[in-house]
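Generate coordinates for the sequence data below:
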Amino acid sequence: MRLDKKTKILKVCVRNLLIIAGLFSLLTSFSELVQATEMPFTVKTIVPDNQIDKRKTFFNLQVKPSQQQIITANLTNTTSQDVTIKVNVNSAKTNANGVIEYGETNIRADKSLEYAIPDLVKYPSEVKISANSSKEVLFHITMPKKKYNGIILGGIVFQQKESRISPSVKGTSIQNHYAYAVALSLKESDNQVSPNLNLLKVSPGQNNARNVISAQIQNDKSILLSKVKVSAKVYAKGAKTPVYTSVTTDMQIAPNSNFKYPISLNGTEMKPGNYTLKMSVTGTAYVTPKTWYFTKNFKIKSAEASSLNKSDVDIKANTNNNNLIFILVGLLLLLIVTILIIIIIRQNKKLKK
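Below is the predicted model:
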C-alpha cells in the first residue's frame, strides 16, 4: 500500500512538472512572437517653419507658387542589424471603406487631379541605416508655377525592404512587413474651395468576393471631406419599397479622388432587371456640413448576375448547406419508404397464414 501511495505521488509530480514545462515553453514562444512584431525602425518628422499647425506631426505646409523647399524625416534603426528602408511618395486616394490611402494601391487617379504629388517631390528610393543608429531623409519639393487653390494631399511611406522572419511555435514562420506613412499636405491659399460631389456610375460588382451594387462617388475638388455619411437605397424600377439599403458614417474622401461605395446584397442572389438608386451623401469640408442627393437608373444584365452569383462566397456556402439539407431529407424519405415496405410485407405474410 505504501508503494502504491508513493507511485501515485510520483505520477502527480511528473504530471505537474510536464504542465509547468509546457506553460514555460508557451510563454517563451509568445515572448519570441512579441519581440518579432516590434517595429525595427521609427520615424520622426522635423516640421519646418512654414508648418501650418506645429502641433501636428505630419507635414502640413503653407507654400507659394514655384517655391522650392526641403523637408526632413529622421529614421532610427532600433535593431542590432542594418536595415534598408524603401521610400515612396503617393497621391492620396479613397478606398471602398471611405478611408484615405497614402500607400501604393490599385486605385486609379481621378481625372480631376491636376497635380500628382509624386511629380512635385524628389527623394531617395532606398535608405540604408546602420544598426542602432539614425539617418535623415531629405525630400525636395518644387511647387507648380501656377497658383493653386485648395490642397495637394499625399503621403510619404517608409517600408522595410527585407522582411524579418521568425520561427513560430509549430515550426512554421511568421513574416512581418513594416511600413510607416506620413501625410504631406501642400496649401498655397486660404481661399475656400466650394466642395462638390458627383455620382459617376452605378453598377453590379463584388467587394471581398461578395455581391454588391457599387456607387462610384467622385470628389472633383481640391478639398478633403470628413465626417462623411452615405445613405443609399436601391429600388426595383417603379417600386416604392427598396430591395437593398445601406448606411455608413465617419468616412473621409480625399481631394480629387473617387471611390466605389459598396451596397451589400447580404448574401442574397443578384437578380437581373432595371433598378433605381437613391442616395444622399453628407460631408464636411470646413465647419458646416453639406448634403448631396443623387438618383440614378441602372440595369443588371442576366449574364452579369449569373457570373457574380457563381463567385459569391456567401451564396456558395448557402448552396452547399441547402444541398446537404436536400440530401438528408432524401435519405429520411428513403428510410421511411423502406420501413413502410417492410411493414406491408410482414402484414401480407400474416394474412396468408
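
Please count neighbours and contacts with C-alpha atoms only from this point.
Will do.

where do the helices sit along the stretch 1-150 of the chain?
With helices called from DSSP state H, counting those that start in this stretch, the stretch 1-150 of the chain shows them at 2-36.

quick one, strands of it?
41-46, 59-62, 68-77, 83-91, 93-94, 100-101, 121-122, 126-129, 134-142 (DSSP state E, counting those that start in this stretch).

Could you identify which of these is most buried?
strand 93-94 (a mean of 27; mean count of other CA atoms under 10 Å).

right, and the strands of the stretch 1-150 of the chain - which one's nearest residue 324?
Closest to residue 324 of those, according to CA to CA: strand 93-94, at 41.6 Å.

Show me what that closest one is packed up against.
Packing partners of strand 93-94 (3 or more CA pairs under 8 Å, 6 or more residues apart in numbering; DSSP states H and E): strand 100-101, strand 244-253, strand 257-264.

okay if I get the ones you listed as CSV plus distance to residue 235?
Output for the helices and strands packed on strand 93-94, formatted as CSV (distance: least, CA to CA, whole Å):
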stretch, distance to residue 235
strand 100-101, 30
strand 244-253, 7
strand 257-264, 12
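
run this one through as well so I can compare:
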Amino acid sequence: MKNKKNILVSLVSLSVLMIATQTVHADSANFSVTPKIGENQVGQNLGYFNLLLKPKQTQNVEFTLNNNSNQTIKVKTSFGTAFTSQSGNVGYTPDLVKPDPSLKINLKDYVKLPQTLTIKPKNATTVTATVTMPDENIKGVIAGGFNFEDASTSESTQKSSGVSITNRYRYVIGLVLQNDTAKVDPTLNLGKVGPDQVNGRNVITANLTNSAPAYLMQMNTSATVTKLDDKSVNYSYNNAAMEMAPNSNFNLTIPVSIQGVLNGKTSEPLKPGKYHIKMTVYGSQDTNGTHQTMVNGQVTKYDYKWTFDKDFTITGERATALNAKDATVNQNSGLDWLLIIGLIMIILLLIALIFLFIKRRKKEEQEDKTNEDEDKSI
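Model (predicted):
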C-alpha cells in the first residue's frame, strides 16, 4: 500500500498540465479546467481521477471550464491512452504513439465525452464524460488522460520578419481506473537495440517495454555501449528522472553524435562492427527499498532493479547511410580514404589487365613468327 501511495503522489505532476504547442511564452491561457472529484476516488487532492470501479460499472465524471478571456472561445476535447514518450515521460496525447502489444484494454474505448465546447466571455460551463469499466475483472490499472485544447486561434504577427505564430494551449487531466488497490509490480524488458537517428543526430536506440498494468515511476536509468573489438569506442547515458506508463514501450536514445552546440567541433562517424550494451534500471524510490545507488551524491533506495546485457551489430551499409545524414559528422573523414582505396584497387586492376593483354599479345606474335618459320622451311 505504501508503494501505491508513492505511485499516486508521483502522478500528480503528470495529471494537470498546460502545454503550448509552439515554443512561445504567453502570460496566461484563455481558459482553465477543474475536475470534480467523486467519492470513489483513490487518494484525495490529487488533481486527477483515480477511480475504484467494479466490472461493467459506469460513472460520469465532470469538469468545470472557465473562459478567462473577453472573447468567446471554442475548446476541443479528446481522450488519449497513457503512453511513454521518447524522452522517458508519461504522455496522454491521443493517437500520438502506437499502443504496445501488451495493452489488452485500451481505455479510450471506454470513455465518451463531447468533442467541441463553446464558452462565452468570462463564463463557465460544466463538461460531463461517461466512463465505463470493462466487463472483465482487471489487475493493476488502466490509464489515460482527458485533453482540453483551445481551438480558437490566437495569432501574433511580427511585421519585420513576416512570421505568424499561433499559440494554443492544452490541459490534460489524468484518469486511472482499477477494480482494487492490490499492488502490481512493473515488468521491464529490453528489446531491439540498434543505430538510428533523432533530430538529424546519430544515436543508439534501446527499446524498453513495461508490459505490466502498473506505472514505473522514479525510473533511474544508466546505459553504456561499447564496441567489442575497440573499447575506446563507447557511448553512455544516465537519467534519474524517467517514468513509464502501464503497458507501454519507448526507444531509449543513447547519443553518438554531439547533441548541443558544435562550436566548430565535429562528431566521430558511426563505425560498423559488433557492439555490447549494458544497462541498469532502478524504479520506485522507497526509503525501505532493497536496492540502492547514488543520485546527486546521495544514497537513494528503490523497490526495483533490472540489469540488461545484449550484443548487437551495426552493418557498414547502415553506418554509412546514417553518417551521410548526420550534419555533425565531417563528411570528408573516412569517405576520402574509401575513395582512395577504391581508386588504388581500380588502378591495380587496370595495370593487371594491361600486363595480361601485353603478355598475351607477345605470345600470339611469337606463335605467328614460329608458324611463319615452319612454312618457309617446308
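
ok, back up a step: tabulate the strands of the stretch 1-150 of structure 1 (TSV), appending distance to residue 168 of structure 1.
Output for the strands of the stretch 1-150 of structure 1, formatted as TSV (distance: least, CA to CA, whole Å):
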stretch	distance to residue 168 of structure 1
strand 41-46	22
strand 59-62	39
strand 68-77	24
strand 83-91	22
strand 93-94	36
strand 100-101	31
strand 121-122	40
strand 126-129	27
strand 134-142	30
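
if we can go back for a sec, of the helices and strands packed on strand 93-94 of structure 1, which stretch is the most buried?
Among these, highest average neighbours (mean count of other CA under 10 Å) belong to strand 257-264, with a mean of 24.

so it matches what in structure 2?
Under TM-score structural alignment, strand 257-264 of structure 1 corresponds to residues 248-255 of structure 2.

Please apply the same query to stretch 38-55 of structure 1.
Here stretch 38-55 of structure 1 aligns to structure 2 at residues 28-45, judged by TM-score structural alignment.

And the contacts of the matching stretch?
8, 47-53, 61-69, 73, 148, 150, 169, 171, 173 (CA atoms under 8 Å, 6 or more residues apart in numbering).

Next: stretch 269-280 of structure 2.
202, 221-229, 256-257, 305-316, 318-320, 322-323, 329-330, 333.

just stretch 83-91 of structure 2 next, same as before
Outside stretch 83-91 of structure 2, the residues touching it (CA under 8 Å, 6+ apart) are 14, 82, 92, 97, 99, 242-253.

Longest helix in structure 1, please.
Determined from DSSP state H, the single longest helix within structure 1 is helix 313-352.

before we move on, back to that, what subset of the contacts of stretch 269-280 of structure 2 is buried?
Among these, those scoring as buried are 202, 221-228, 256-257, 305, 312, 314, 319-320, 322-323, 329-330 (criterion: 16 or more other CA atoms under 10 Å).

Just list the residues touching the nearest residue to residue 253 of structure 2 once chain neighbours are set aside, thanks.
Nearest non-adjacent residue to residue 253 of structure 2, counting by CA to CA, 6 or more residues apart in numbering: residue 205, 4.6 Å away. Contact analysis of residue 205 of structure 2 by CA under 8 Å, 6+ apart lists 192, 193, 194, 195, 196, 251, 252, 253, 254.

Ok, residue 191 of structure 2 next?
Shown in contact with residue 191 of structure 2 (CA under 8 Å, 6+ apart): 206, 207, 208, 209.

Tell me the one of those residues nearest residue 357 of structure 2?
Nearest to residue 357 of structure 2 among the contacts of residue 191 of structure 2: residue 206, at 55.1 Å, using CA to CA.

Just give me the mean distance for the helix or strand where that closest one lies relative to structure 1.
Residue 206 of structure 2 belongs to strand 201-210 when elements are defined using DSSP states H and E. Its aligned residues in structure 1 lie a mean 0.3 Å from strand 201-210 of structure 2 after superposition (mean CA distance after the TM-score superposition for structure 1).

Where in structure 1 does that strand fall?
Going by TM-score structural alignment: strand 201-210 of structure 2 matches residues 210-219.

Name all residues that make contact with residue 171 of structure 2.
Here residue 171 of structure 2 is in contact with 16, 17, 18, 19, 32, 33, 146, 147, 148, 149 (CA under 8 Å, 6+ apart).
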